[in-house]
Each structure stands twice: as C-alpha cells, then as structure tokens.
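1. Build me a model:
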Amino acid sequence: MTIQDIHNRFIEELQNLYDSTEIQAIFRYYIEIRLNIIDSYLFNDDKLDFEIKGFDSDLNQLKEGKPIQQIVGRAFFYDYFFRVNEYTLIPRPETEELIYLISEQYNKELELNVIDLGTGSGCIPITIKKIFPRANVSAIDISNEALAVAKQNSEELNAPVNFIQQDLLLEFDLNQKFDIIVSNPPYIRELEKADMHKNVLNYEPHLALFVTNEDPLLFYRRVAEFGLSHLNTGGKIFCEINQYLGKETKEMFQQFYKNVILHQDISGNDRIIEVYN
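-> The predicted structure is shown next:
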C-alpha cells in the first residue's frame, strides 16, 4: 500500500463524513503518527510501500466518528505529542493559549510552585514543567485511569510532575502553597450537547466535559476556594472557561479576589480568566 493508496482510501471512505480540509488533516496526522513521515515531499512518493497493521480497523473507527487522536493514541499539544485514550480529553488549541499566557508572565528560570486542578492527560502541567524546568509542578485528578496516562506522558517527556488522585469537589488541604494555580475543569453545560460533534459526545469522557445547566460554575467556585488557602502572596490563578459564560465566571471570581482579568482567544471568544489579589 503506497501513500497515494492510503490517501485515496481516506477520501473514498470519509467524504460523506468530513469536508476535504478535514480529510486532509486527518490523513496527514495518521501518516505522521502511524508511519512517522513528517516530510511532506514523501507524501506523493509512490515508491514508498507500507503494510499498516490494522489499517481497515482504523478506517472503520474513523467512519464511526472516533477521533483520529484516540485511534493513533497520540495528540499534539504545544510542542509535544501526548498519549491519550478514552479516559482523557484530547488537548485543544485553545488550551495552548492558556499555556502561552502563563509563559509570557514569568521568567523561565524561576523556581515556581505550580498545581493543575483536573489534569487529564497531564498536558498542562507537563508542558509547564518543560517551559519552567526549575518549577515544582503538581497535578490532581479524580480519575485513576487518567492519572495513569498522565504519569506515562510525564515519564516519556522527561517532565517530572507530582500526580495526586483527588476529587476537586471535596474539601482537602495539601499543606502547600502555590505561585500558580491552573485549571481547565469541566465547563460545558448539558444544554450545549446538541451543538457538539458525535466524536466528542461518543468518545471523550463526560466526567471531564460536562456540568449541569443549573450550576455550570461549580468547579470554578472550588478553584476559587482552593486558591484562598493554597495561593502564595502574589500568586495567580489561570483557568480556561466556557466562552458563553465569561461575564458570569468573572463575576463569580470577583466575589473572592480583587483582580479578575478576562482574556479572549485567537477567535475573539472569552476563553481564559486570570485572577489575583
């Protein structure tokens, strides 16, 4: 099977599910991960012949709506590939903007104490550790399965992180204070499910995605409360937020903190909240 054969099969099998731009992106991602081909000039080389174990199964899963990242077991985030599975969210480009904002505000040589609340695949704390090699980085998650993936990512990317199994919604004290508290908690309301693609609804963990319509800021209140007892003097909280609840999220944090800044993402949507006293 040549690269062109694979390309033709992708177009033939997926054209009723995705537009041509999406098919090209999926194809390139698949080739890069499955065959480790990065150089674009090789994509059109019919002399290259491959045997891909499980190719038909991979294609069938794509037709069923399974995300390409879960099929190949890797998702690209910031400058790194992270392992992902059904227990972890697939990292989004919007979350990269959260990392960029933090990286711009601190000297890379500082010995910062950082914690990520609700870590999933570990992409946030691991990337922060790569950017700030002298930082002491911790992360919590309720899911032991997600933490297993995060620990594997930490080891493979040589970015030591202290992972802790903990339910954020329960009261707990880590007997430690932090310069940065970061979180990308569940924030999608149940009412927003109707607008979501089935590859998210059917394949990504609802535990990490959804909150009730009645109390959509539940996790943000807990982050705010956690910060009251765990944030160092001069420390900051950074959270990714629901773009439709920017005003409400800002007002909630203002009940606890003096300074609350709402940042827009590259598309102009309310996306990040920055908080400090």
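
2. hey, let's count contacts and neighbours off CA atoms from now on
-> Noted.

3. The residue lying farthest from the centre of the chain - nearest residue in space that isn't next to it in sequence?
-> Going by Cα atoms, centre = their mean, the residue of the chain most distant from its centre is Lys47, 37.5 Å out. Distance criterion Cα to Cα, 6 or more residues apart in numbering; nearest residue to Lys47, sequence neighbours excluded, is Thr2 at 7.2 Å.

4. same thing with Asn144?
-> Leaving aside its sequence neighbours, Asn144 sits nearest to Gln165 (Cα to Cα, 6+ apart; 6.5 Å).

5. How is Leu110 assigned, secondary-structure-wise?
-> Classification of Leu110 by DSSP: H, G, I helix; E, B strand; the rest coil places it in coil.

6. contacts for stretch 34-44?
-> Ile3, Gln4, Ile31, Glu32, Ile52, Val72 (Cα atoms under 8 Å, 6 or more residues apart in numbering).

7. I'd like the structure of this one too, to check against the first:
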Amino acid sequence: MKIKQYRTQFIQELSGIYDVLEVESFFYLILEVKRNLKQIDLALNPDLSFSEQEIADWSILVSELKKEIPIQYLLGKTNFYGLDFEVNSNVLIPRPETEELVEWIIKENLNVGKSNGLKILDIGTGSGCIAISLAKNLPHAQVYAIDVSENALATAKRNAISNGVSVTFLLQNILETEDLMQEFDVIVSNPPYVRNLEKEEIKKNVLDYEPHLALFVEDNDALIFYRKIAELAQTNLRKNGSLYFEINQYLGKETVKLLENLGFKNIELRKDIYDNDRMIFCVK
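-> Predicted structure coming up:
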C-alpha cells in the first residue's frame, strides 16, 4: 500500500478520538521514527509504499492509540529542549512549559560561575529532562539530580549517557530529607502539584498512563513539596543562590506567599505559553 493511502486510513481511524491535526502529527512522528521519513520526503516521493509487515506494525500502534496510550510511550522517546529522551511509564512525559523553565535557568546562569564552578540540583528529576538539558547547555556546571523512584533514575541515567552529559543521580525521598549535605548555587524542581480535585481536568492519556507518584498531591496540603524544598534551600542554597519551581497554575499567589514567609527575596512569578501562572524564581 502506498504510504499516502495509508495516511488517509490512519487519520480516519483515529480522528474520532483525537483532533485531526493531532492525528496527522502522530502519523508523521511515527513515520520519522519508523522509516526516517519526514513530511517533505513523502510529498517529494508520493509513490513510497509500506510492506505488509510495516502495515501490521502500524496497526498495532493504531490499536494502542485508540486506548489513548501516549504516543511518546509507544515510541519510547520524545524531544525536549532539542534533545532526545527515552520515556516510559516510570516517568512523566516532558512538557513544553518545562522547556520554558529550563530556558529561564540557562539564560540567567549562562555566565555565572564559569571561573569557580556552578552547582545545580534538580529535585524530582524523572526522565532527567531538566538536569540533562541544563548540563548540556551549561557545560561549566556540576549538575545533581534526585528522585524517589529507582526506575525513574535508571531511565534518567540512560538519558544522560545518550545525550553525552555527566549528572550525579541520587535515590532520595525529598520529603524525608533533613539536609542535602552540600550547598548549591541553583535548586530547581518540578514536583508533584496536581490536586486530586483537579483530576477531572486531566486527559485520559495522562490520568490512565502517566505515573501518579509524579503528578498528584493531596488537596489539603497541595504545597507540601514546595514548602519542604524551600525549607531545605534555606540551608543548602548559597547566599544569593537561586530557587526555581514549576508550579500549579491555580496556586501562584499561594506559592509566592509561601516563599515570602520563608524569607526569600526577588520573587518573580511567570506565565507559560498558555498564559497560565507556571514558574517561580526567588533568591535566598
């Protein structure tokens, strides 16, 4: 079957579940991973075809997509800040909003500590996307990363190797940590922040397949991770060190208040590309 014909069939089968533009993006994403072909290649070579085995392989992917399993998990990879990352059910799929947080940190620290070093800690690293992107773009920095999940850390370690960076990974439950045992210039975290009451807003592909450990917090203490990390930062950030968070869009003011009460200064709340309160920066 010609690939162009199969594309029409693929879109028809999935368009009742997903937006047509999203289905089209799925098609070209799979095509690039499976056949190393881009959209332009298909346009220039309209007679390209699939073998029977390829159609069988694609049919399996279609049946999985019908269950709303995230395409990144089906392909086992995704792109974040220009780098390829392995992803699986042990780690969250990196989001575009988090790329904005990484961009902010890189811009603010590009020339910081080049002579005497820069120490960065990423808390709740998951796939390692934040830590590895920072290590890649701030090569003068020493980067450390913590996670409570052994399986997540195993994934992050593979991602560090595949992206050619050195990151020190530590298995640690941050809520049970009393001291980080060393000082850092930058601490960053994208911790669990979705309240159970917000589950109805979460899409099925996230709710059913991404790790709840990395997503949800109890309604009655939604800022538990922010409070704990900020308290540790009071001890383990160097003077004038920076603390960065990705946050719950509905709790921007509350998170700012928490940081104010703990004595942080120069607090800045930023919106993401979707105009939601999403990132906070402050200084010890």
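
8. once aligned to structure 1, how far is the top strand by length along structure 2 on average?
-> Using DSSP state E, we find that the single longest strand of structure 2 is strand 237-246. Strand 237-246 of structure 2, aligned to structure 1 and superposed, deviates on average by 0.7 Å (mean Cα distance after the TM-score superposition for structure 1).

9. related to what we said a few turns ago, could you count how many residues lie near the residue nearest to Lys47 of structure 1?
-> 16 (other Cα atoms under 10 Å).

10. Pull the contacting residues for the residue nearest the centre of structure 2.
-> The geometric centre of structure 2, computed from its C-alpha atoms, lies nearest to Pro94 (Cα atoms, centre = their mean), at 2.4 Å. Pro94 of structure 2 sits next to Thr78, Phe80, Ser127, Cys129 when contact means Cα under 8 Å, 6+ apart.

11. Repeat that for Tyr28 of structure 2.
-> Lys38, Gln39.

12. Look up how far Met1 of structure 2 lies from it.
-> Counting by Cα to Cα, to the nearest Å, the separation of Tyr28 of structure 2 from Met1 of structure 2 is 17 Å.

13. got it, and Thr235 of structure 2?
-> Thr235 of structure 2 is 63 Å from Met1 of structure 2, where distance means Cα to Cα.

14. Kindly report the same for Asn236 of structure 2.
-> 61 Å.

15. The two: who's more crowded?
-> Asn236 (21 against 13).

16. ok so, going back, what's the longest strand of structure 2 aligned against in structure 1?
-> Alignment note (TM-score structural alignment): strand 237-246 of structure 2 is matched to residues 231-240 of structure 1.

17. Now do the matching stretch: distance to the chain's middle.
-> The chain centre lies 20 Å from the centre of stretch 231-240 of structure 1; the measure is Cα atoms, centre = their mean, to the nearest Å.

18. Just tell me what Lys193 of structure 1 corresponds to in structure 2.
-> Checking TM-score structural alignment: Lys193 of structure 1 goes with Lys199.

19. ok, now Tyr220 of structure 1?
-> Checking TM-score structural alignment: Tyr220 of structure 1 goes with Tyr226.

20. Validate this expectation: its match resides in a helix.
-> Yes: per three-state DSSP, Tyr226 of structure 2 lies within a helix segment.

21. Next up, the contacts around it.
-> Pro191, Phe245, Thr255.

22. export those residues to JSON lines and tack on distance to Glu178 of structure 2?
-> Shown next, in JSON lines, are those (distance: Cα to Cα, whole Å):
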{"residue": "Pro191", "distance to Glu178 of structure 2": "17"}
{"residue": "Phe245", "distance to Glu178 of structure 2": "20"}
{"residue": "Thr255", "distance to Glu178 of structure 2": "21"}
